[in-house]
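Visitor: Based on what follows, work out the 3D shape:
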Amino acid sequence: MAWEALAVSTGVVALAEMGDKTQLLALLLAARFRRPLPIVAGIVVATVLNHALAGAVGAWLAAHVSPAWLRWGLGLSFLAMAAWMLIPDKVDEDDVRIAPRWGVFGATALAFFLAEMADKTQIATVALTVHYAAPLAVVAGTTLGMLLADVPAVFVGDRLARRVPMRLVHGVAAAIFALLGLATLLGAGVSLGF
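Guide: Got it, this is the predicted structure:
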């Protein structure tokens, strides 16, 4: 179960991140600072902290909310995520204008942490943690998925972004979330307690 949680979390978040505002933020930070290593380090720290927080919320929900409510809430969350995947993200230039005194690492970590608050991948981390009841595997997977999408953006910039068909990628991610939602609503995982 932990391997499945890790694999699904990694794949879904890597797909969800393609064209997401944090990937766009990575592109902007790379263009502005042109120092990939502190940018990548800032992304790693912010993502681990943000997704660990989301994993903790998911674990708390799984422990304190009745299985019937969890099943319906989780199924509807996945369906909402599917719809949300079809809405293109934009990044505000102000997200990159963090005070220079923070340095490249600090500016990146702060900008990424704030950009991820209540973002698709943070909410997906909560939902996947509830679904799989394997918070460490889910947080590792969602973090790895974020890094798979965002780190290449730091190094190859928008040359890669222009070649990837974002509508197709977002459509695949939306389909995966929709399948997870329908499976949950139709009773998949009932033997797991929800």
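
Visitor: C-alpha from now on. contacts and neighbour counts both.
Guide: Fine.

Visitor: Tell me which residue is most central in the chain.
Guide: Geometric centre of the chain, nearest residue: T121, 2.3 Å, by CA atoms, centre = their mean.

Visitor: give me the element that residue is part of.
Guide: Following DSSP states H and E, the helix or strand that holds T121 is helix 120-132.

Visitor: re earlier: for the residue nearest to the centre of the chain, what are its contacts?
Guide: V13, A16, E17, T142 (CA atoms under 8 Å, 6 or more residues apart in numbering).

Visitor: One more, please, to line up against the first structure:
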Amino acid sequence: MQAFLVSTGVVALAEIGDKTQLLAFILAARFRRPWPIIAGIFCATLVNHGLAGMLGAWITSVVQPATLRWLLGLSFIAMAAWVLVPDKIDEDEAPSAGRLGIFGATVVAFFLAEMGDKTQVATVALAANYASVTAVVLGTTLGMLIANVPAVLIARKVVERVPMKLVHALAALIFAILGVLTLAGVGQGLF
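Guide: Predicted coordinates:
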């Protein structure tokens, strides 16, 4: 349960102001049909984070525990710094529905936008940190939905009122704490 809750919270916070949330705004404004967009976000995230989770689990099988602890701790600290850098996306980067339709365009756009993104890297690190890849992937997917569904449904005007610097600072603080705790070996018996 801890893996699920931590994964959900960390990704929900890290995703606010991220390029995929900005992409959700653009898709909602362009297509004005929220449900295919939300379904596309869910499917793309589940596949993308599923692959990231499997990579994280594989890493634990080939890297020595002491080395892994240092890699994970430093990765979480690097994520803390990365989260403080806001993302931008241009409206002309958003796909058109074309032959794929709204759902298909959203799946492709979100899957590609998540490649190498903060939340994908976080999923790899969380899956390597916790023994339950399923809990991590479900948690990170839920975190993506928590951040992106409101972006699709209530649009930019309401979300712009959220103090992004505060949200990014909270996410950075959580990643930094996870990094320090991991480096200190806290909870090693839990993972």
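
Visitor: so what's the aligned residue in structure 1 for S132 of structure 2 closest to, chain neighbours aside?
Guide: In structure 1, S132 of structure 2 lines up with A134, judged by TM-score structural alignment. Excluding the flanking residues, the one nearest A134 of structure 1 by CA to CA, 6 or more residues apart in numbering is A2, at 6.1 Å.

Visitor: Might you report the residue contacts of that neighbour?
Guide: A2 of structure 1 makes contact with Y132, A134, A137, V138, according to CA under 8 Å, 6+ apart.

Visitor: So which of those residues wins on neighbours?
Guide: Within the contacts of A2 of structure 1, V138 tops the neighbour count with 33 neighbours, counted by other CA atoms under 10 Å.

Visitor: Tell me which residues touch that residue, please.
Guide: Applying CA under 8 Å, 6+ apart, the residues near V138 of structure 1 are A2, A5, L6, S9, T10, G55, T125, L128, T129, Y132.

Visitor: check contacts around the aligned partner of A56 of structure 1 in structure 2.
Guide: In structure 2, A56 of structure 1 lines up with M54, judged by TM-score structural alignment. For M54 of structure 2, the contacting residues are V124, A127, V133, by CA under 8 Å, 6+ apart.

Visitor: How about H170 of structure 1?
Guide: Residues in contact with H170 of structure 1 (CA under 8 Å, 6+ apart) are L15, A16, M18, M85, L86.

Visitor: if we can go back for a sec, from the contacts of A2 of structure 1, which land in helices?
Guide: Here DSSP state H is the test, and those give Y132, A137, V138 as lying in helices.

Visitor: okay, those residues in CSV with distance to A99 of structure 1 next?
Guide: Formatted as CSV, the ones in helices among the contacts of A2 of structure 1 follow (distance: CA to CA, whole Å):
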residue, distance to A99 of structure 1
Y132, 40
A137, 35
V138, 33
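
Visitor: hang on, the earlier thing: now distance to L37 of structure 1, neighbour count and secondary structure too, for the contacts of T121 of structure 1, in CSV please.
Guide: Shown next, in CSV, are the contacts of T121 of structure 1 (distance: CA to CA, whole Å; neighbours: other CA atoms under 10 Å; DSSP: H, G, I helix; E, B strand; the rest coil):
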residue, distance to L37 of structure 1, neighbour count, secondary structure
V13, 22, 25, helix
A16, 24, 29, helix
E17, 20, 26, helix
T142, 21, 32, helix
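
Visitor: Kindly indicate which of the residues you listed lies nearest A153 of structure 1.
Guide: For those, the closest approach to A153 of structure 1 (CA to CA) belongs to E17, at 10.9 Å.
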